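# what follows is a predicted structure for the sequence shown.
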Amino acid sequence: MNQAVTTKSNDSFDAIKGAHVLSGDSEKIQEYYDQWATAYDSDVSNEEYTGPKYIVNFLTESNSNNGLKTIDASNQNIEILDAGCGTGLVGIVLKHKGYQNVDGCDLSPGMVEQARSTGAYNVLESGIDLTKVNEAYEDNQYDATVCCGVFTLGHVPPTALLELIRITKPGGWVVVSTRKSYYDSTNFQEVCDRYQQEGKVKLINHVKDGPYIAEEGAHYWAFVVC
């Protein structure tokens, strides 16, 4: 078992930091999170992880002011994918908000098993690598795709946005968090600008350095798929 993965609350910070040095290797990421799954909620709670609550509120309050025809994100009947759902923290918030049609996916089967116990999801898929096209999901399948805590150091490259866009309907929402340190050390802004120039998405709402975790904030992005 990885030395950084522990159920001791005073080592929660180390467990989170351990996930940031996985270099985007999907096998290492899956193994790490499978081992961390049972302690994950406790560890991130100890570090005041507020990202899931913030991103759901960000989604529900998103709307287009520039004449674009968009899906009503406040409609509790829309179909949502929680991409990189982990143990289901975003799904729990969505459920409390009254959303009924929420699916989830994650690379780690261990994390998905934890998410299953929340009762917040209709369908859950494990083994989903967001850096690839996943046959489990059709083009234009969801009204909204939410991705919290995935665009962070050691996990996925900014180009993983493309898979989120693919599975979201035209007029639908792709809402993601980027941990500040991730944004500062990657070309996320360049990728974001390129996908807009190519007519794939439009950035509608953006919050810089919003609440995320005790150590640092995150940027939040709400794109509409074109």
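Ah, there it is. All values reported here derive from a predicted model rather than from experimental measurement.
# from now on I want contacts and neighbour counts done on CA atoms only, so please keep to that.
Will do.
# for the lengthiest strand in the chain, the distance to its chain's centre please.
If you go by DSSP state E, the chain has its longest strand at strand 168-179. Averaging C-alpha positions (CA atoms, centre = their mean, to the nearest Å) puts strand 168-179 10 Å from its chain's average.
# in that strand, what's buried?
Within strand 168-179, the residues that count as buried by 16 or more other CA atoms under 10 Å are 168-179.
# same question for stretch 113-125.
113-116, 120-121, 124-125.
# check stretch 23-41 too.
Across stretch 23-41, burial judged by 16+ other CA under 10 Å covers 24, 26, 29-41.
# check stretch 48-67 too.
49-56, 58-59, 62-64.
# sec struct for the residue nearest to the spatial centre of the chain, please.
Nearest to the mean C-alpha position of the chain, by CA atoms, centre = their mean, lies residue 147 at 1.9 Å. With DSSP: H, G, I helix; E, B strand; the rest coil as the basis, residue 147 sits in strand.
# take the one below as the second:
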Amino acid sequence: MSQDEPDLDAAYGLKTPDDSKRLYAAWAKTYDAGFAARMDYCLPERVVQAFVECRPRGPVLDIGAGTGLVGAHLAAADLGPVDGVDISQEMLDVAAERGVYRRLFIGDMAARLDVADGTYQSVVSSGTFTTGHVGPEALDEVLRVAATGAQIAISVSKAHFEAAGFAKTFAKLEGQITALELKTVRIYGDKAEGDHALDEGYMALFGRR
């Protein structure tokens, strides 16, 4: 990692949407070959594997699409069409080079996305609901853009799940969701090193009533 390249501690320390935009603008071009490769970042693949087992249908919204790691795995599973939203235009520019998205657009999950109610038959998100990023309040927006009967898969880091109160939020949403299942998953693979190498998250799998 170069001295100028952002790291996980910087990402987890984000406070505002503008902070996120600045960090990911600086990180976009080196994210895949640097961080993702160095940390053996396998969460996107594992989320998509669990998602596909739920037999989702398109169109799919990839929340926090970043450089398109989830989109690439969805394409490999022949699932689509896929749209991607992220707070960073620079990250989306990298994702666009993969050629796997129907549409990529800027959006902040703390606000309202430029998406009509019930647009998507499936919603997936990997690595976005985590410390310094998106909290449980964004689940309302996830459900707004999901169609009745939609399949949803969202990863949440364990530390963030507990600290931000995701369990209470899911309980409040009981009348809007079905078949909630939480699966523990490692965020990084066996090649990862450093303080975060053994970090875990939950995969929240559920349907939209």
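Nice, thanks for sending it over. Here the structure is a predicted model, which means the values were calculated and not measured.
# got a TM-score for the pair?
The TM-score (TM-score structural alignment, normalised by the length of structure 2) is 0.90; 199 aligned residues with a CA RMSD of 1.5 Å.
# report the aligned residue range of structure 2 for the longest strand of structure 1.
Taking TM-score structural alignment as the measure, structure 2 aligns residues 146-157 with strand 168-179 of structure 1.
# residue 29 of structure 1 -> structure 2?
Under the alignment (TM-score structural alignment), residue 29 of structure 1 maps onto residue 20.
# now name the helix or strand holding that match.
helix 17-27 (DSSP states H and E).
# comparing that helix with structure 1, how large is the average distance?
Helix 17-27 of structure 2, aligned to structure 1 and superposed, deviates on average by 0.7 Å (mean CA distance after the TM-score superposition for structure 1).
# now tell me what touches that helix from outside.
Helix 17-27 of structure 2 has contacts (CA atoms under 8 Å, 6 or more residues apart in numbering) with 5-6, 10-11, 14, 87-91, 108, 133.
# from what I can see residue 40 of structure 2 touches residue 186, true?
No. Judged on CA atoms under 8 Å, residue 40 of structure 2 makes no contact with residue 186 at a distance of 10.7 Å.
# report the buried residues of stretch 199-206 of structure 2.
Buried residues in stretch 199-206 of structure 2 (16+ other CA under 10 Å): 200-206.
# so that stretch corresponds to what in structure 1?
Going by TM-score structural alignment: stretch 199-206 of structure 2 matches residues 216-223.
# so residue 209 of structure 1 sits in a strand?
Yes. Membership of residue 209 of structure 1 in a strand is supported by three-state DSSP.
# run a quick neighbour tally on it.
Residue 209 of structure 1 has 14 neighbours, counted by other CA atoms under 10 Å.
# then residue 133 of structure 2?
21.
# give me the distance between the counterpart of residue 101 of structure 2 in structure 1 and residue 143 of structure 1.
Taking TM-score structural alignment, the alignment pairs residue 101 of structure 2 with residue 121 from structure 1. Going from residue 121 of structure 1 to residue 143 of structure 1 by CA to CA, to the nearest Å gives 15 Å.
# now swap in residue 73 of structure 1 and tell me
In terms of CA to CA, residue 73 of structure 1 sits 8 Å off from residue 143 of structure 1.
# more neighbours, the two?
A side-by-side neighbour count of residue 73 of structure 1 and residue 143, using other CA under 10 Å, places residue 143 first with 23 against 20.
# counterpart of residue 182 of structure 2 over in structure 1?
Match for residue 182 of structure 2 (TM-score structural alignment): residue 206.
# list the contacts of its match.
Contacts of residue 206 of structure 1 (CA under 8 Å, 6+ apart): 219-222.
# how about a cut-off of 10 Å?
Residues in contact with residue 206 of structure 1 (CA atoms under 10 Å, 6 or more residues apart in numbering) are 58, 62, 175-177, 219-223.
# just the residues you listed: which are in helices?
Residues of the contacts of residue 206 of structure 1 located in helices (DSSP state H): residue 58.
# with distance to residue 163 of structure 1 added, can I get the contacts of residue 206 of structure 1 in a markdown table?
Listed next are the contacts of residue 206 of structure 1 as a markdown table, based on distance: CA to CA, whole Å:
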| residue | distance to residue 163 of structure 1 |
| --- | --- |
| 58 | 21 |
| 62 | 21 |
| 175 | 13 |
| 176 | 13 |
| 177 | 15 |
| 219 | 20 |
| 220 | 18 |
| 221 | 16 |
| 222 | 15 |
| 223 | 13 |
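# which one of the contacts of residue 206 of structure 1 sits closest to residue 80 of structure 1?
Nearest to residue 80 of structure 1, judged by CA to CA, of the contacts of residue 206 of structure 1 is residue 175 at 10.7 Å.
# is it true that the closest one touches residue 201?
No. Counting by CA atoms under 10 Å, residue 201 is not a contact partner of residue 175 of structure 1; they are 11.4 Å apart.
# common neighbours of those two, please.
Shared contacts of residue 175 of structure 1 and residue 201, counting by CA under 10 Å, 6+ apart, come down to 222-224.
# without its sequence neighbours, what residue ends up closest to the counterpart of residue 62 of structure 2 in structure 1?
Matched to structure 1 by TM-score structural alignment, residue 62 of structure 2 sits across from residue 82. Closest residue in space to residue 82 of structure 1, ignoring its immediate chain neighbours: residue 104 at 4.6 Å, by CA to CA, 6 or more residues apart in numbering.
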